[in-house]
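Q: one predicted model, sequence on top.
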Amino acid sequence: MNRSTKKFLMLVLSVVVVVSTFTGCGSKKSSESNVNDSTKPYTGKFVNGKLTKPFHLKIETQTGFNEAIIADKKGFFKQVGIIPEYTGVLSPNVSLAQSVTKGDNDLFDSGHVVTIASARDAGAKLKIVLTSMVDSPDFDKTHMTWFVRSNSNIKSAKDLVGKTIAMSGRGSCAELWNAEFLRQNGVDVKKTKIVVMKDQQQEQALKQGNIDVAILHSPYNMKIKNDGGARILTTSYKIGQKAGDGQASGLAVRAFSENFIKKYPDVVKAYIVADLKAQQYIDKNYQESLKIAADYLKMNIKDMSGNIYPDQKWIKPEQINFWIKTAEKNKLTNFEVPGKVKASDLYTNSLNPYYTGELK
């Protein structure tokens, strides 16, 4: 091969490399254009049940059964144009409400009416846009279960005087329904010792004797039952039933900050559609949903339990008021004065496309 031919081939190769390089950059730029850019306004619209441009929604990494897992794995988020971005597990000194208010997460997807009320009282202006799970008398679908050691002399609520009760957090569903359980049985909650502890840590603490009662959500209630050494004292469904509505005692809520709602109303609409599809899918395909969640959480399927969802597409004020009235009866923090917390301040149906008639 002569020198001129070599020069020609090298020139051609250089052109190919340059073209390939610019083509690659072009592809990357196109891909990155879908990522939310805080310097540019999001221009996507909610049309015919989905967004016209994809939106990256920041969600905390799930540690328990949640319909967000199903919405992601079954493609319901994708169908409406939402791309979930998992931000990791929150550090112990940061609440989800704080995280959503700061913008580190967009979605508040782990809490209840009392959580939102407490957050708003502390200045975190969150607004409920959708209800989620409800309670069930079936063990594998129960909201919360109270466990004591198998050899414990605790047989009823009256035996809890002076005992140590672990719960996932103050101002939480566990605090509310534990207080109601004690109140129903004439026990002053102040005569018990409450400690805050993650559900994941309570089984070991109970069996080591560091606590006397573990209040566990799914799937950790199933795991401790399978492991043995503990027995059930009561359930949230039984407590709620005695209070007037067993199913509503498990009512979870999904919320966004008011700033997010104002800035991205169309994204909220799309989220509602996707989440409701996931809820309905779980109710119809419960065992498969358990398997999907177990794989996501890297748990043994035999230790997996989940939740069921109400046959409703928007928020019902009576369900919100049930929680408020129960919290008032127990003088939970922020609920000491009856009427101070109003249901209408906590939720909105105005962005629910099924409620407004935008979708059938």
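A: Perfect, thanks for sending it. Numbers count the residues shown, from 1 in each chain.
Q: when you work out contacts or count neighbours from here on, use the C-alpha atoms and nothing else.
A: Noted.
Q: and the helices in the stretch 101-250 of the chain?
A: Secondary structure of the stretch 101-250 of the chain by DSSP state H, counting those that start in this stretch: the helices cover 113-121, 173-184, 199-207, 220-227, 236-243.
Q: so what touches the last one?
A: Here helix 236-243 makes contact (CA atoms under 8 Å, 6 or more residues apart in numbering) with 135-137, 142-145, 177, 180-181, 246-250, 326.
Q: off-centre distance for that helix?
A: Taking CA atoms, centre = their mean, to the nearest Å, one finds the center of helix 236-243 at 22 Å from the center of the full chain.
Q: what does the longest one give?
A: Its chain's C-alpha centre lies 21 Å from the corresponding centre of helix 173-184 when counted by CA atoms, centre = their mean.
Q: can you give me the buried ones in it?
A: Cys173, Ala174, Glu175, Leu176, Trp177, Asn178, Ala179, Glu180, Phe181, Leu182 (16 or more other CA atoms under 10 Å).
Q: wait, what's in contact with the first one?
A: If a contact means CA under 8 Å, 6+ apart, then Cys173 has Gly111, His112, Val114, Thr115 as its contacts.
Q: how about a cut-off of 7 Å?
A: His112 (CA atoms under 7 Å, 6 or more residues apart in numbering).
Q: then the one 4 residues further on?
A: Contacts were defined as CA under 7 Å, 6+ apart; by that measure Trp177 touches Ser236, Ile239.
Q: please repeat the previous calculation with a cut-off of 10 Å.
A: 144, 183, 235-237, 239-240, 243, 249-250, 323, 326-327, 330 (CA atoms under 10 Å, 6 or more residues apart in numbering).
Q: and here's the other structure:
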Amino acid sequence: MKLSRSLIAGAALLMAATSFTASAEDNVTLRYMPSHGGISAHELADALGYFKGTGITIKNVGYASGGPESLFALASGNIEIGSAATPAVINAIASGNKFVAAYPTNGIDDETKSIFYVREDSPIKTVKDLAGKSIAINTLGAHLDYTLREALHQVNLPERAARPVVVPGPQLEQTLRSGQVDVAAFGYWQTTFEGAARSKGGLRPVFNDTEVLGPIAGGFTVLSADFVKQHPQAARDFVIQSARALDFSRENPEKTREILARQLKARGENPELAQYFTGYGVRPGGRAEDHDIQFWIDILERGGVINKGQLKTSDILLKV
């Protein structure tokens, strides 16, 4: 089922704003699932007090292993804030879910990227050497999975030439060093784990997603279209204040790391990981562009995952 153009256009108008002034429509609790080792823009916005006066309360309901799990919880009504890689979001909408990609959660660029590592003594030197090898990724059907497929495609190998293995972010380094997999992929949202692993030595990067995809939004915060319709002011304030937090992070990286360290400690994680946080890699204002979506629509059409012309960027991307 496609989202109606009128709903998307209406939501876009409701969310358009020229200032960061908040005005509460009603009191709304938005549940979400955090990622190990990281902090989302809405978590940062909450820590900075940006939701005060908006009537918005956000509530952590437990970790998500990856974007698909987050989208499933959103579709089931167990959370109000989803987050997933762009191809997973497109797949979910193509399958009939009434979702809206509200703003990029992260982007990939020269500073923030997903990196595919091997052990220093590995014979793997290039993408072509990945054929038949096992690749640790956090989840199937999301960013790392599709980045791997596209990397193989670009060197004229079958997209399934390598074997992805699901490994939670906190165990990526150990799984690679112990030889349980040939390659471990640290996602752009897992720069804390990547930095910690790199600091110990003995690992070597083979390629990263920026080399394969170019600068692009890696994933999106996702709201249900019904939520936007029922709570337009809360949705508007949520997007505006989260985008404001993205800008804060770019302008205040050290302060952001301090906040992340406190968040990790409060969640029972290792606060030392915060020193390796490289930022969100998004454009100023959390802006998305049609290319962020169209790139993946083209790839999914090429692979027969969605039908040609089934979706357009306007069916998915909420302009702010």
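A: Now that the structure is in, tell me what you want to look at. Everything numeric here is computed off the predicted structure, so don't read it as measured data.
Q: thinking again about what came up before, need the contacts of Trp177 of structure 1 in CSV (columns: distance to Leu90 of structure 1).
A: Below are the contacts of Trp177 of structure 1 laid out as CSV (distance: CA to CA, whole Å):
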residue, distance to Leu90 of structure 1
Met144, 22
Arg183, 32
Thr235, 27
Ser236, 26
Tyr237, 28
Ile239, 30
Gly240, 29
Ala243, 33
Ser249, 25
Gly250, 23
Trp323, 26
Thr326, 29
Ala327, 26
Asn330, 29
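Q: give me the buried subset of these.
A: Looking at the contacts of Trp177 of structure 1 with 16+ other CA under 10 Å, the buried ones turn out to be 144, 235-237, 239-240, 243, 249-250, 323, 326-327, 330.
Q: out of the residues you listed, who's nearest Thr348 of structure 1?
A: Trp323 (16.4 Å; CA to CA).
Q: let's verify the closest one: helix, strand, or coil?
A: helix (DSSP: H, G, I helix; E, B strand; the rest coil).
Q: and it, how far is that from Lys329 of structure 1?
A: Trp323 of structure 1 sits 10 Å away from Lys329 of structure 1, taking CA to CA, to the nearest Å as the criterion.
Q: what residues are shared contacts of the two?
A: Leu176.
Q: now check structure 2 for the residue matching Lys198 of structure 1.
A: Taking TM-score structural alignment, Lys198 of structure 1 has Pro168 as its aligned residue in structure 2.
Q: sorry, back to before: nearest to Gln279 of structure 1, of the helices of the stretch 101-250 of structure 1?
A: helix 113-121 (18.7 Å).
Q: where in structure 2 does the closest one fall?
A: With TM-score structural alignment as the criterion, helix 113-121 of structure 1 aligns to 86-94.
Q: nearest to Ile83 of structure 1 among the helices of the stretch 101-250 of structure 1 would be which one?
A: helix 113-121 (25.0 Å).
Q: report the angle between that closest one and helix 173-184.
A: 120 degrees (axes from the mean of the first three to the mean of the last three CA atoms, to 10 degrees).
Q: returning to that earlier point: the match of helix 113-121 of structure 1 vs structure 1, mean deviation?
A: When structure 1 is overlaid, stretch 86-94 of structure 2 sits 1.7 Å from its aligned residues on average, using mean CA distance after the TM-score superposition for structure 1.
Q: contacting residues for Gln230 of structure 2?
A: Gln230 of structure 2 neighbours (CA under 10 Å, 6+ apart): none.
Q: gap between it and Asp26 of structure 2?
A: Gln230 of structure 2 is 11 Å from Asp26 of structure 2, by CA to CA.
Q: and Val89 of structure 2, by the same measure?
A: Val89 of structure 2 sits 28 Å away from Asp26 of structure 2 when distances are taken as CA to CA.
Q: to Gln287 of structure 1, which of the helices of the stretch 101-250 of structure 1 lies closest?
A: helix 220-227 (14.3 Å).
Q: list the buried residues for that closest one?
A: For helix 220-227 of structure 1, by 16+ other CA under 10 Å, it's Tyr220, Asn221, Met222, Lys223, Ile224.
Q: quick one: map Asp266 of structure 1 onto structure 2.
A: Counting by TM-score structural alignment, the partner of Asp266 of structure 1 is Gln233.
Q: which stretches of structure 2 form strands?
A: 28-32, 56-60, 82-85, 99-108, 115-119, 134-137, 163-166, 183-186, 203-208, 216-224 (DSSP state E).
Q: need the winner for burial among these.
A: strand 183-186 (a mean of 30; mean count of other CA atoms under 10 Å).
Q: find me the equivalent region of it in structure 1.
A: Using TM-score structural alignment, strand 183-186 of structure 2 pairs with 213-216 in structure 1.
Q: how big's the offset between the matching stretch and structure 2?
A: Averaged out, stretch 213-216 of structure 1 is 0.8 Å away (mean CA distance after the TM-score superposition for structure 1).
Q: so how far is that stretch off the chain centroid?
A: Relative to where its chain is centred, stretch 213-216 of structure 1 has its mean C-alpha point 19 Å off (CA atoms, centre = their mean).
Q: next: stretch 305-320 of structure 2.
A: 18 Å.
Q: just stretch 88-102 of structure 1 next, same as before
A: 13 Å.
Q: same deal with stretch 285-296 of structure 2?
A: Worked out by CA atoms, centre = their mean, stretch 285-296 of structure 2 lies 13 Å from the chain centre.
Q: what of stretch 179-191 of structure 1?
A: 28 Å.
Q: then stretch 256-267 of structure 2?
A: Using CA atoms, centre = their mean, the offset of stretch 256-267 of structure 2 from its chain centre is 19 Å.
Q: give me the contacts around it.
A: Under CA under 10 Å, 6+ apart, the answer for stretch 256-267 of structure 2 is 34, 36-40, 43-44, 47-48, 60, 62, 245-246, 248-250, 253-255, 268-279.
Q: so which of those belong to helices?
A: In helices, defined here by DSSP state H, the members of those are Glu43, Leu44, Ala47, Ala245, Leu246, Phe248, Ser249, Arg250, Pro253, Glu254, Lys255.
Q: which of those are buried, as a PyMOL select command?
A: Selection of buried members from those for PyMOL, criterion 16+ other CA under 10 Å:
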select buried, resi 43+44+47+245+246+248+249+250
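Q: wait, which of the ones in helices among the contacts of stretch 256-267 of structure 2 is closest to Asn78 of structure 2?
A: Among these, and counting by CA to CA, the member closest to Asn78 of structure 2 is Glu43, at 18.0 Å.
Q: counterpart of the closest one over in structure 1?
A: Glu43 of structure 2 maps onto Ile69 in structure 1, by TM-score structural alignment.
Q: any idea how far the closest residue to that match other than its chain neighbours is from Glu67 of structure 1?
A: Spatially, and ignoring its direct neighbours in sequence, Ile69 of structure 1 is nearest to Ala293 (6.5 Å; CA to CA, 6 or more residues apart in numbering). According to CA to CA, Ala293 of structure 1 and Glu67 of structure 1 sit 9 Å apart.
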